[in-house]
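**Student:** I would like to see how this sequence folds:
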Amino acid sequence: MDLGLVFLAIFALFYPPLGAKGLPSNGLSYGYYQKTCPQVEKIVRDSMNAFSSANPNTTAAILRLVFHDCQVGGCDGSVLLNIKDPQHQAEMDSPKNFGITNREVIDDIKSKIETACPQRVSCADILVLAARDAVAIAGGPTINVPLGRRDTTVAHSRQEADVGLPRNEVNLTKAIQVFSQEVSITLEETAAILGAHTLGVTHCDGLMERLYQNSTVLPPGSEAEFVKYLKKVCPEGGQGRFTTTLNLDPTPRTFDNKYYVNGLNGHGLIALDAEMARDPRSVNIFKKFASDQDAFFKVFSSAFVKITTLGVLTGDKGVIRKKCSVL
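**Tutor:** Sure, this is the predicted structure:
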């Protein structure tokens, strides 16, 4: 099962204003459901614990899912929709959503919440809470997230996903441009969000451009040898392009700082992972996170809150869907 590229996603087309220190100024708030559904966070947490115990891959899948939701039209629950209209190619029809799994987890959690608090909690908020809990369950930080998102009333199209979801081979210069200028995310926060690659796997298909179309000449050493190894595992034109998977870091079910250690050792799997581990602009951040996991957790938490407030619908915009997979 593909848990895919957990991160390469945050280049959304819609960016809301952010308040001081990255706190949302767009209608979200902490403790939003305190009066209307005070048990919502416990229901999500208990459900995620159960799903993760049954299938440890759930944590990476849900973390990837929230990033893919937020990058196409904003964090509005659109990625959860099942659209079966032959006249409409939906968001999930995009090849860039290849390997997206576990969407039914959110529908299951939603049904439990509907029993306790009918028509109170949005699918978009449930997905953010589930992703937050996925990080904690896998050993990462417990993140306090603002709530109050509402769900989209329009199914986003394949074309929107094709445009909104970036190519696998985004480079550092482009990442810095998008994050710093358009999303108010610092270079340190960019490096921290990339640390989401501490969970899950990717298919060989996600490495083809790096391995066979990248003009970067690597000096002799561990990274060059690692690329040779990857080419053996993922040969150009090989039959396993969409079936062979590789761990994103040595501990793919644990949210830790091994991703940074791995990158500094020349074993960054995705092109941007490898580039940031050697680029003078970011290598010291990688070294900091590799030696100080708490520092990584702190910065990741800040960036997670910023990203999951992108393009949200609040107030009288959007709806509260009864079932997350149905408009």
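**Student:** make it CA atoms for all contacts and neighbour counts henceforth
**Tutor:** Will do.
**Student:** pretty sure Phe300 is touching Leu187, no?
**Tutor:** No - Phe300 sits out of contact with Leu187 when judged by CA atoms under 8 Å, with a separation of 11.6 Å.
**Student:** compare those two and say which one has the larger neighbour count.
**Tutor:** Neighbours per residue (other CA atoms under 10 Å) separate Phe300 from Leu187, with Phe300 holding more: 24 against 18.
**Student:** that one is in what secondary structure piece?
**Tutor:** Following DSSP states H and E, the helix or strand that holds Phe300 is helix 293-307.
**Student:** other SSEs contacting that helix?
**Tutor:** In this structure, helix 293-307 makes packing contacts with helix 187-194, helix 283-291, judged by 3 or more CA pairs under 8 Å, 6 or more residues apart in numbering; DSSP states H and E.
**Student:** can you pull the contacts of the residue located most distally from the centre of the chain?
**Tutor:** Taking CA atoms, centre = their mean, the residue of the chain most remote from its mean C-alpha position is Pro220, at 32.9 Å. Applying CA atoms under 8 Å, 6 or more residues apart in numbering, we find Pro220 in contact with no residue.
**Student:** sequence B follows; please return its structure for comparison with A:
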Amino acid sequence: MGSSSKRCLGAILVASFYFSTSLAFFPAHHEGESAHPVEHGPKPGLSPHFYRSTCPQADEIVVSVLKKAIAKEPRIAASLLRLLFHDCFVQGCDASVLLDDSKAVASEKNALPNKKSIRGFEVIDEIKAALEEACPHTVSCADTIALAARGSTVLSGGPYWELPLGRRDSKTAYMKLANKNLPPPNATLHRLVKFFGRQGLDKTDLVALSGSHTIGMARCVSFKQRLYNQHRDNKPDMTLEKRFYHKLASICPRTGGDNNISPLDFASPPKFDNSYYKLIVEGRGLLNSDQVLWTGKDPEIAHLVKSYAENESLFFEHYVNSIIKMGNTNPLLGSDGEIRMNCRRVNHVR
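**Tutor:** Below you'll find the model as predicted:
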């Protein structure tokens, strides 16, 4: 793997405790659910040093739990990173994705894009319990997700970034918005650009953040259409490289097997690197939403894919910029929201 100044900085800052081991969304107005304007940039109250005096060991606690969880199941790193995306792209980074069903809450976990797909909640529970023991009623669930996403990235070999903290937790969830905001993995490039744009994220953010798929797995149901009925003509996606097609077909038969899983990045599944982009250029992107970054006939986006495939340091630099930008999406600050004691329920629910 190539080196970069970002990675070196991360290694220095976290060497004492780090050890290496879908996706387009937009907020929309729905009946009964409001959507706030997307905001990015520095936020009053968001700071990498937010817990310096109240819980200085917060990051170390998060990473200590992550190290054990990832050693046990390397795939969980990608699942925790995905939680951040599925939180931030639905009404902002407010931990609404963690809330379970209750009389007052329709959980986002039951939204079609999340059901039987989103995971990692038990690890978040474990992290939150450790944080509560050390620093009661201090670190929000929204920040816990963000810290777990960064730690998972670094522990998988990816870049470190200075993470602005100080988010507070939503008192409700937005299942209807989750259904609307998280499109299927067969999204076209036009839709991806449009959805990211509505979040205040540009084409560079789209391509860089899609690189999260350098780790993790996907179920066959997410890409089976590409193998057998891409254009509803009972034919495969012709952009699939032939040997890759046969490999995928052996994993995912035409009928059944929807819950079989495949690495999003066959070259180095558990390692956060730039091989995702190299595979796309070769016609071996797993999801349609991956491959269209190269085949979607957008010169700017294709140039970014090629640049990241050739220069891992550039990918890491852009990824850090974009994930910080995404993490600044509509956080609850000050007296808004709350600091949940249990990430699965709001504080007044017993």
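**Student:** overlay them and tell me the TM-score.
**Tutor:** In this superposition the chains share a TM-score of 0.87, using TM-score structural alignment, normalised by the length of structure 1; 312 aligned residues with a CA RMSD of 2.4 Å.
**Student:** if we can go back for a sec, distance to Leu28 of structure 1 for the helices and strands packed on helix 293-307 of structure 1 - can I get that in a markdown table?
**Tutor:** Shown next, in a markdown table, are those (distance: least, CA to CA, whole Å):
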| stretch | distance to Leu28 of structure 1 |
| --- | --- |
| helix 187-194 | 21 |
| helix 283-291 | 30 |
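**Student:** what span of structure 2 lines up against stretch 287-305 of structure 1?
**Tutor:** Residues 306-324 of structure 2 are where stretch 287-305 of structure 1 aligns, with TM-score structural alignment as the criterion.
**Student:** in the matching stretch, what's buried?
**Tutor:** Within stretch 306-324 of structure 2, the residues that count as buried by 16 or more other CA atoms under 10 Å are 308-309, 312-324.
**Student:** about what we covered before: quick one: which of the helices and strands packed on helix 293-307 of structure 1 is nearest Ala155 of structure 1?
**Tutor:** Proximity to Ala155 of structure 1, assessed across these by CA to CA, is greatest for helix 187-194 (27.1 Å).
**Student:** how many residues are close by Asn214 of structure 1?
**Tutor:** 11.
**Student:** alignment lookup: it to structure 2.
**Tutor:** Counting by TM-score structural alignment, which is the criterion used here, Asn214 of structure 1 corresponds to Gln230 in structure 2.
**Student:** that match contacts Thr239, correct?
**Tutor:** No - the pair formed by Gln230 of structure 2 and Thr239 falls short of the contact definition of CA under 8 Å, at 10.4 Å.
**Student:** quick one, what contacts the counterpart of Gly240 of structure 1 in structure 2?
**Tutor:** With TM-score structural alignment as the criterion, Gly240 of structure 1 lines up with Gly257 in structure 2. By CA under 8 Å, 6+ apart, the residues touching Gly257 of structure 2 are 220, 251.
**Student:** name the SS class of Gly257 of structure 2, please.
**Tutor:** Of the three states, Gly257 of structure 2 takes coil under DSSP: H, G, I helix; E, B strand; the rest coil.
**Student:** from Ser222 of structure 2, how far off is it?
**Tutor:** Look at Gly257 of structure 2 and Ser222 of structure 2: by CA to CA, to the nearest Å, they are 11 Å apart.
**Student:** of the helices and strands packed on helix 293-307 of structure 1, which is nearest Ile143 of structure 1?
**Tutor:** Closest approach to Ile143 of structure 1 among these (CA to CA): helix 187-194, 13.4 Å.
**Student:** could you tell me where that closest one falls in structure 2?
**Tutor:** By TM-score structural alignment, helix 187-194 of structure 1 lines up with residues 203-210 in structure 2.
**Student:** contacting residues for the most centrally placed residue in structure 2?
**Tutor:** Centre of structure 2 computed as the mean C-alpha position; nearest residue by CA atoms, centre = their mean is Arg82, 2.8 Å away. Contacts of Arg82 of structure 2 were listed using CA under 8 Å, 6+ apart, and they are 118, 149.
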